[in-house]
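Chemist: Sequence and computational prediction follow.
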Amino acid sequence: MTRAITCFKAYDIRGELNEQLDEEVAYRIGYAFSSVLTASNVVVGGDVRLTSAPLKLALAAGLIDGGSAVIDLGQAGTEEIYFATKYLKVDGGIEVTASHNPINYNGMKLVKADAIPISGDTGLHAIKQAAEELDSDYVKQRLAEYTQQKPIDPKAFYNGQGHIAVSVLENSGKYKQDSCLDAYIDHLLTYIESANFTPLKLVANAGNGAAGKVVDALETAFEQRRIPIEFIKVHHDADPTFPNGIPNPLLPENRADTAQAVREHNADFGMAWDGDFDRCFLFDAKGNFIEGYYIVGLLAQAFLDKDPSAKIIYDPRLYWNTEDIVNRAGGTPVKSKTGHAFIKERMRKEDAVYGGEMSAHHYFRDFAYCDTGMIPWLLVAELLCTKKQTLASMVEQRIAAYPSSGEINSKLQDADAALARVLEKYRPLAEAIDETDGIGLEFGTWRFNLRKSNTEPVIRLNVESKGDIPLMEEKTAELLALIRAE
């Protein structure tokens, strides 16, 4: 007997606990991952959620039975798995995380050797099929042999107690706990020069997620290297109950604590992360949130200062500012479809030094072309010192030159009809049309991008202009009225 599995998405695995994702599903995924990739060694880790450790151990049991040896990094961020996969030269890596999803969800992010992402067409469909085809009686038998509690109680799993016995995993001879934290920290520090730093005070909001441990390790490394950075730590300790809310600074209502701490402590800037800290969000010295779009341009400039001929990858939602910066420096701007799998693939193809998305995902060639939430703020901190400017002064001119609406979502009854209404009115007037991702139309002094969600009846709108805030606001309101005219 097989089992249908519904938690596989386009790029990763996400599902509601006990409905779509439980220990049995995690075991199946581990077994399938091992067999499909014929993986000899796999590194695993998990975020701070209550169910991440139980799911990770069930995943490890499946990996072992599928033929893999497992290296368990314990509590770790997604980028630590990316790093360890390449650093340890293993055949794959899996992070158990739900990132910024609600508390009753969890999931997994999967990579193969060299931290190359696994998405639908590059192995995820095959893993799903193999996981579903695994015989249910065999799965139940194996789980019973790995557990110390019979029968398995779903409530215990949901409360983070779990059922897989670590001792049984260890007795297999194919499971060990290890750490790559020191090597990971050393790698992060290769992106900056210690001598460039003057004293900085920075607010670091870990959101009670997995980032706090890395901030502490960096703090120790800074002291050893005499890098004069002082941290003001907010919601620092890992807490699976998330007493201050699910860490997702992309939501405006989740930014107040970081902004307030920046102002209270007269910090130079602030940063906040999501739960598995693969996204970094920045605040200036007045506590103002800086849209990720402008951070892409800032980081592009940082690399172009060192290599003016570098290739920079960016997503098609908002891009005039990025293109202008790259072109002025003599670099090569390369547009890519939105999404980490597409960005990483294009970066490898172009050998691009950096790639950025307005959603605060930043990718680096020397970080296995992967996204990281730690390297961006390190580079920004160094820029403040070398350019002797504030963060606000470095971005305010760019914001004025290319003001943008940010991404505005509209939930609709009929997204296709809304898209058709917009295209009927604006497409005949467009001077340029871009269909890299969704539809992008340019009109000389302003442009917009409109994308449908792949999973829900939602339209995502981004508008920008050339130095004309009233025009950008006027066109945004005009487009929203048409989109929402159901």
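Modeler: Noted; the coordinates are in hand.
Chemist: Could you use CA atoms for every contact and neighbour count after this?
Modeler: Noted.
Chemist: Now for the residue sitting nearest the centre point of the chain: which residues touch it?
Modeler: Taking C-alpha atoms, centre = their mean, the centroid of the chain lies closest to Asp278, which sits 4.0 Å from it. Counting by C-alpha atoms under 8 Å, 6 or more residues apart in numbering, Asp278 makes contact with 77-79, 361, 371-374.
Chemist: secondary structure element for it?
Modeler: Following DSSP states H and E, there is no helix or strand that holds Asp278.
Chemist: Next one: it from Cys180, what distance?
Modeler: Per C-alpha to C-alpha, to the nearest Å, Asp278 is found 17 Å from Cys180.
Chemist: Ok, Ile127 next?
Modeler: The value you get for Ile127 to Cys180, if C-alpha to C-alpha is used, is 27 Å.
Chemist: got it, and Leu384?
Modeler: Distance from Leu384 to Cys180, by C-alpha to C-alpha: 30 Å.
Chemist: which one of those two has more residues nearby?
Modeler: When neighbours are counted by other C-alpha atoms under 10 Å, Leu384 and Cys180 differ, and Leu384 comes out ahead with 20 against 15.
Chemist: okay, now the one to match up with it:
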Amino acid sequence: MTTAENNPVDLSASFKAYDVRGIVGETITAASVRAVGAAFVDVLGLKGETVLVGGDMRPSSLGFSQAFAEGASGRGAKVQLLGLISTDELYFACGALNAAGAVFTASHNPATYNGIKMAKAGAVPVSSETGLMDIRDLAQQYLADGIPAGDAGTVTDIDVLKKYAEYLRSLVDLSGSRPLKIVVDAGNGMAGMTTPAVLGDTLLPGLPFEIVPLYFELDGTFPNHPANPLEPANLLDLQAAVVKHGADIGLAFDGDADRCFVIDELGAPVSPSAVTALVARREIARAKGLGEERPAVIHNLITSRAVPELINHDGGRAVRTRVGHSFIKAVMAAEGAVFGGEHSAHYYFRDFFNADTGMLAAMHVLAALGEQDGPLSELGREYEPYVSSGEINSQLADVPAAVARVRAAYTRDGVAVDELDGVTFTATDGSWWFNLRASNTEPFLRLNAEAVDATTMADVRDDVLALVRQ
């Protein structure tokens, strides 16, 4: 039995609904990670089974990967260390090798953070509904009492980057694209490694692309800007570079490279809803070409109304769901959906084990752009017929009271209300809709509004914000 920690970390501070995320040295430590590795094996029954472990470029990820491996192998697992990986590389490995795994990353969070995303064999997510809290509770016990001694497993090394790149290329054929100049902002995150492997010629034959790299150096201190493309300020360097280099497209990835944001040739963002609609059209057509009738496509309730309209127009079946990757993945599996998209630029593919991958979504956008002659700004306009506010956060002392004020004002004739996730108000004439949703982890109320024109959207947005913030 390993020695108990004198002052064990309170794991409830870092275990969230979908993953683990905490401050290095405070709410996530080598000792706590070692205990989590042991509990991961015990809770999921992985003694004698393969467990895959890797991490991103954060300074603490390598040490945490090794600590997790020690805990897991100590409970009898056959650990395979993947080294530096993106989050979607872990999902690929868990799917292709049919093994459970964990990746150390805090995604877009600052350098002082790290965390763990875990998956079962087949890339099935481990969330609060599928064992994550059981792992937390057992790990907390191991921190207090020590990890029981058992039959030792093994720890070996494996590299999956080339197989990951080959697999993605097998899903989208880019060899026939017209030549494209692509600026990629990796934000000093893992896309600095995966982009050359998938879209470049470092591991596979070259494609008809000229890649202009921005911040490809792997550096978990994020010296240039935070690796969070959801914040408009973090896209400014990419937007300027696209215009400067006369590029056809810009791609921005978050720190662990599971999300991708798209910039057109004019330097303007292409909304994740437009990307969802574009990829949905391609995946519906492919599935129907294989004989599938009305292939399902998942979209969360924050995506543009244009998404379900296009899905239904193209002969697919639009399935609306709550926000959050564990919900999306569960519905993907239940519905046998071919694709799913979120407003936050998470894109899920049946052919990628129902998991999210920013790189595969980017490849679909590149294929759509490369198979026609027009610029991305024209192509994207086809998928953005409405005007959106984007997500607006209000930090409030009393979130329920703010929602009550909006309910009182908007519960009236001509407005439909539903409560799938937060509360959504929709004008029955189709001119506007908005959703209010409380954050699960912060004192924020999130507003997303959309309308048929900019004036209507601004009127609705400003009216709701005034009620929320009064």
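Modeler: Nice, I can see it. Owing to the predicted nature of the structure, the values given are computational and were not obtained by experimental measurement.
Chemist: Need the TM-score from the superposition.
Modeler: The TM-score (TM-score structural alignment, normalised by the length of structure 2) is 0.93; 452 aligned residues with a C-alpha RMSD of 1.8 Å.
Chemist: and Pro240 of structure 1, helix, strand or coil?
Modeler: coil (DSSP: H, G, I helix; E, B strand; the rest coil).
Chemist: ok, the equivalent of it over in structure 2 - contacts?
Modeler: With TM-score structural alignment as the criterion, Pro240 of structure 1 lines up with Gly220 in structure 2. Gly220 of structure 2 makes contact with 56-59, 111, 188-189, according to C-alpha under 8 Å, 6+ apart.
Chemist: May I ask which of those has the most neighbours?
Modeler: Counting neighbours by other C-alpha under 10 Å, Gly189 comes out on top of these with 30 neighbours.
Chemist: Show me where the stretch 251-400 of structure 2 has its helices.
Modeler: For the stretch 251-400 of structure 2, helices defined by DSSP state H, counting those that start in this stretch occupy the ranges 272-289, 306-313, 325-335, 358-370, 376-381, 399-410.
Chemist: so which of these gets nearest Gly422 of structure 2?
Modeler: With C-alpha to C-alpha as the criterion, Gly422 of structure 2 lies closest to helix 399-410 of the helices of the stretch 251-400 of structure 2, at 9.2 Å.
Chemist: superposed on structure 1, where does that closest one end up, distance-wise?
Modeler: Its aligned residues in structure 1 lie a mean 0.6 Å from helix 399-410 of structure 2 after superposition (mean C-alpha distance after the TM-score superposition for structure 1).
Chemist: That helix corresponds to what range in structure 1?
Modeler: The aligned range for helix 399-410 of structure 2 is 415-426, by TM-score structural alignment.
Chemist: Likewise for stretch 304-317 of structure 2?
Modeler: With TM-score structural alignment as the criterion, stretch 304-317 of structure 2 aligns to 319-332.
Chemist: still on that earlier bit, how do the contacts of Gly220 of structure 2 look in structure 1, which are kept?
Modeler: With both residues aligned by TM-score structural alignment, their matches' C-alpha atoms under 8 Å, the contacts of the contacts of Gly220 of structure 2 that structure 1 also has are 57-59, 188-189.
Chemist: could you pull out the strands for the stretch 101-250 of structure 2?
Modeler: 113-120, 124-125, 154-157, 180-185, 209-214, 249-253 (DSSP state E, counting those that start in this stretch).
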